[in-house]
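In: Coordinates only, no sequence provided:
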């Protein structure tokens, strides 16, 4: 039973529903060491707090993890869009004090909910503009900028008493494939990896980051197996050269980058044997049997000699170290929770806007949002939100959503036209639809919510990110409102 509980303690599975299912309650009683929450589990912040409380009622020392990056990847605010600009917007503004403050506010959000581990920040250097899954989730393409903002983000989040997890080691930025779908390859020399991709992770380690997530990435300069399954990457590079002593977490093992080649049980055993401490399994079977299958495979690997028991005990010990750290941070969480609210999200998003021309709306517009299918990391189909933000300021705003294959709607309306795009430089079909829209309405204003390309339209606004905060900042700029709402003077 000791070995079975130890094997259970290194797992971090996801589950369906907004309440702990019976199998999860049983697993927590059997020593399950962690859970990971997704948008499907979190209807709102109050529901999130109730769910975490119910989980902790079964096991007070469980690690509760979530992907809350701000920007386009949010779990607690997936239905509305994040109140905080994402990494790229923060990198464009390039004020590390603001980045630290934003991360602290995200830490406050998570801390008051009871979440102990945030799978953030993204520390990848977005070296390839065609990257389909990183993009605006990265602070930028300059390694030094990404390094200093990664450290600031870690300081802010952990200063609020929630553990940070820098990802996706050794760097997912220079890829043209999404590891949710296939195995990406990073074609870079050891020298480039050291000077470019590893710098932000070194900065995170120096800042005291409590966890690092290893990505499902093939890096031929380092090894001929994915980084998650590579002793050279996990133990040799991250532990040995970078000196990281905290919790090493795998990216989700159901991702096709590895799941297309190995069974989940084999992935878990291999990852643990080369140095991972926690195995993230975002999708579990409805009855929880997949989680118990992982446990049993780990136990069998120890008994067969494939996985040394000392290695498993070391991994379980690091999970407990994180639990102990989180418990000791209760005063920091109380202090963060007591801080007054402000307009930080909106002001930070406004600082990242890039405006060309003098775009101005004096009446409610027609907004055409050209929306690509979101990558799987986003966990939400929330549209860019510019139309909703404009409707808050200009009642009567009309919105039309265009997705791939949809015909261009009639743009003959007399009202002003705003065309919202996301990552137009990366999607030929979006560029084509935008070209036809501007041919029909040269007076249109264009808002780019992803990585921007050449400005277009009669006026142009680049938000450098897709969040509720960025959408509202753009809307206020177009409607010629102050960057933040003016406070009413008390009577």
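Out: Looks like it arrived, so ask away. These numbers were taken from a predicted model, which means no experiment stands behind them.
In: When you work out contacts or count neighbours from here on, use the C-alpha atoms and nothing else.
Out: Will do.
In: can you pull the contacts of residue 239?
Out: Counting by CA atoms under 8 Å, 6 or more residues apart in numbering, residue 239 touches residue 245.
In: And residue 326, how close does it get to residue 171?
Out: 27 Å (CA to CA, to the nearest Å).
In: again with residue 299
Out: 31 Å.
In: and these two? which has more neighbours close in?
Out: residue 171 (28 against 22; other CA atoms under 10 Å).
In: Might one say that that one is in contact with residue 200?
Out: No: between residue 171 and residue 200 no contact is recorded; they are 9.1 Å apart, counting by CA atoms under 8 Å.
In: Now the common contact residues for the two.
Out: 123, 124, 125.
In: take a look at this one as well, against the first:
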């Protein structure tokens, strides 16, 4: 059974019978995990193993695991720094920042791959304009060149562990104050200004083989009246046409307030995302709506989309946890990354962004 164009979520740390049936639906292509799905490394490995055994080709297992406030799995995992910490280092020592970005990407992805996770929605390529609380220190830096370099090296480290990367939130969420989880932000800048700044990191990583992009639920009013994730202008003309992107386009979550522009129902939102150019949509946090979408969705995934999604599977035969424990270079990288994260001060992290 080929992969479908919908990514769904789970309620807890083990699959229910209803969830097993849902994951067997032909319109399902992936599963996104959250903190509620994690109790321990052993439990996570068992969960991902069962999900992968359900179908062939196996479902894609994804997670938002960036570092800082957005790290879904913590106990037993290396505490990852907010990406802004790499930006601070870049200000003082660019070579050291590039090297540590690669080490961070390696640690991030190696621990996920050892746990059976295929793919993380990282890195954040938004610029930090100092106004967006939802982005904030999730961004590497305010300068496009710094974000481009650090994002590229983080992606390089992820590849070392057998994981591809997803740049978000195209074309840039950092210039708006409102959080698209709770509202629909509007960015009034002209396209020329966005091209000259926010698009540069996306361009750089696309040139180096970026596998996926997640568009923002933000309206860029001088470019299109529709949010980027529902805009053929942004996804087809600019992202694929001007930037030459050939990878997968994955919608941000359809339950977010910023997605309401596309319709009141999840079916309307999914259809709008597909028609705009998305290959995969996230139907999360509302299982009854996800079930309804699967039963009513009339969308045939194209062979091109299937080939794009296939790149999101993790490379086979990753290092396992026992291997990582005995790999001296990896253990050194873990210490370097944890030191940058300020491992001792747990209070500074706060709640995850985007959790239900």
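Out: That came through fine. The model shown is predicted, which means the values in this text are computed figures rather than measured ones.
In: Fetch the TM-score of the aligned pair.
Out: After superposition, the two chains reach a TM-score (TM-score structural alignment, normalised by the length of structure 2) of 0.87; 341 aligned residues with a CA RMSD of 2.7 Å.
In: would a markdown table of the shared contacts of residue 171 and residue 200 of structure 1 with neighbour count and distance to residue 420 of structure 1 be doable?
Out: Below are those laid out as a markdown table (neighbours: other CA atoms under 10 Å; distance: CA to CA, whole Å):
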| residue | neighbour count | distance to residue 420 of structure 1 |
| --- | --- | --- |
| 123 | 36 | 28 |
| 124 | 32 | 26 |
| 125 | 28 | 26 |
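In: Check structure 2 and tell me which residue is nearest its centre.
Out: residue 121 (1.5 Å; CA atoms, centre = their mean).
In: Would you mind finding the match for that residue in structure 1?
Out: By TM-score structural alignment, residue 121 of structure 2 lines up with residue 119 in structure 1.
In: ok, its match to residue 471 of structure 1 distance?
Out: 24 Å.
In: burial measure for residue 21 of structure 2, as a count.
Out: 11.
In: Spell out which helix or strand contains it, please.
Out: In the assignment (DSSP states H and E), residue 21 of structure 2 maps to helix 17-23.
In: same question, residue 279 of structure 1
Out: Using DSSP H and E, residue 279 of structure 1 falls in strand 279-281.
In: Show me which residues of the helix or strand following that strand are buried.
Out: Next along the chain after strand 279-281 of structure 1, taking DSSP H and E as the criterion, comes helix 289-304. For helix 289-304 of structure 1, the neighbour count (16 or more other CA atoms under 10 Å) marks 290, 291, 292, 294, 295, 296, 297, 298, 299, 300, 301, 302 as buried.
In: With stretch 101-109 of structure 1 instead?
Out: Under 16+ other CA under 10 Å, the buried positions of stretch 101-109 of structure 1 are 101, 102, 103, 104, 105, 106, 107, 108, 109.
In: can you put the residues you listed in CSV and add secondary structure and distance to residue 391 of structure 1?
Out: Formatted as CSV, the buried residues of stretch 101-109 of structure 1 follow (DSSP: H, G, I helix; E, B strand; the rest coil; distance: CA to CA, whole Å):
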residue, secondary structure, distance to residue 391 of structure 1
101, helix, 29
102, helix, 26
103, helix, 29
104, helix, 30
105, helix, 27
106, helix, 26
107, helix, 30
108, helix, 29
109, helix, 27
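In: For residue 37 of structure 1, state which of these is nearest.
Out: Set against residue 37 of structure 1, the nearest of the buried residues of stretch 101-109 of structure 1 by CA to CA is residue 109 (14.4 Å).
In: Please consider this matter closed, and thank you.
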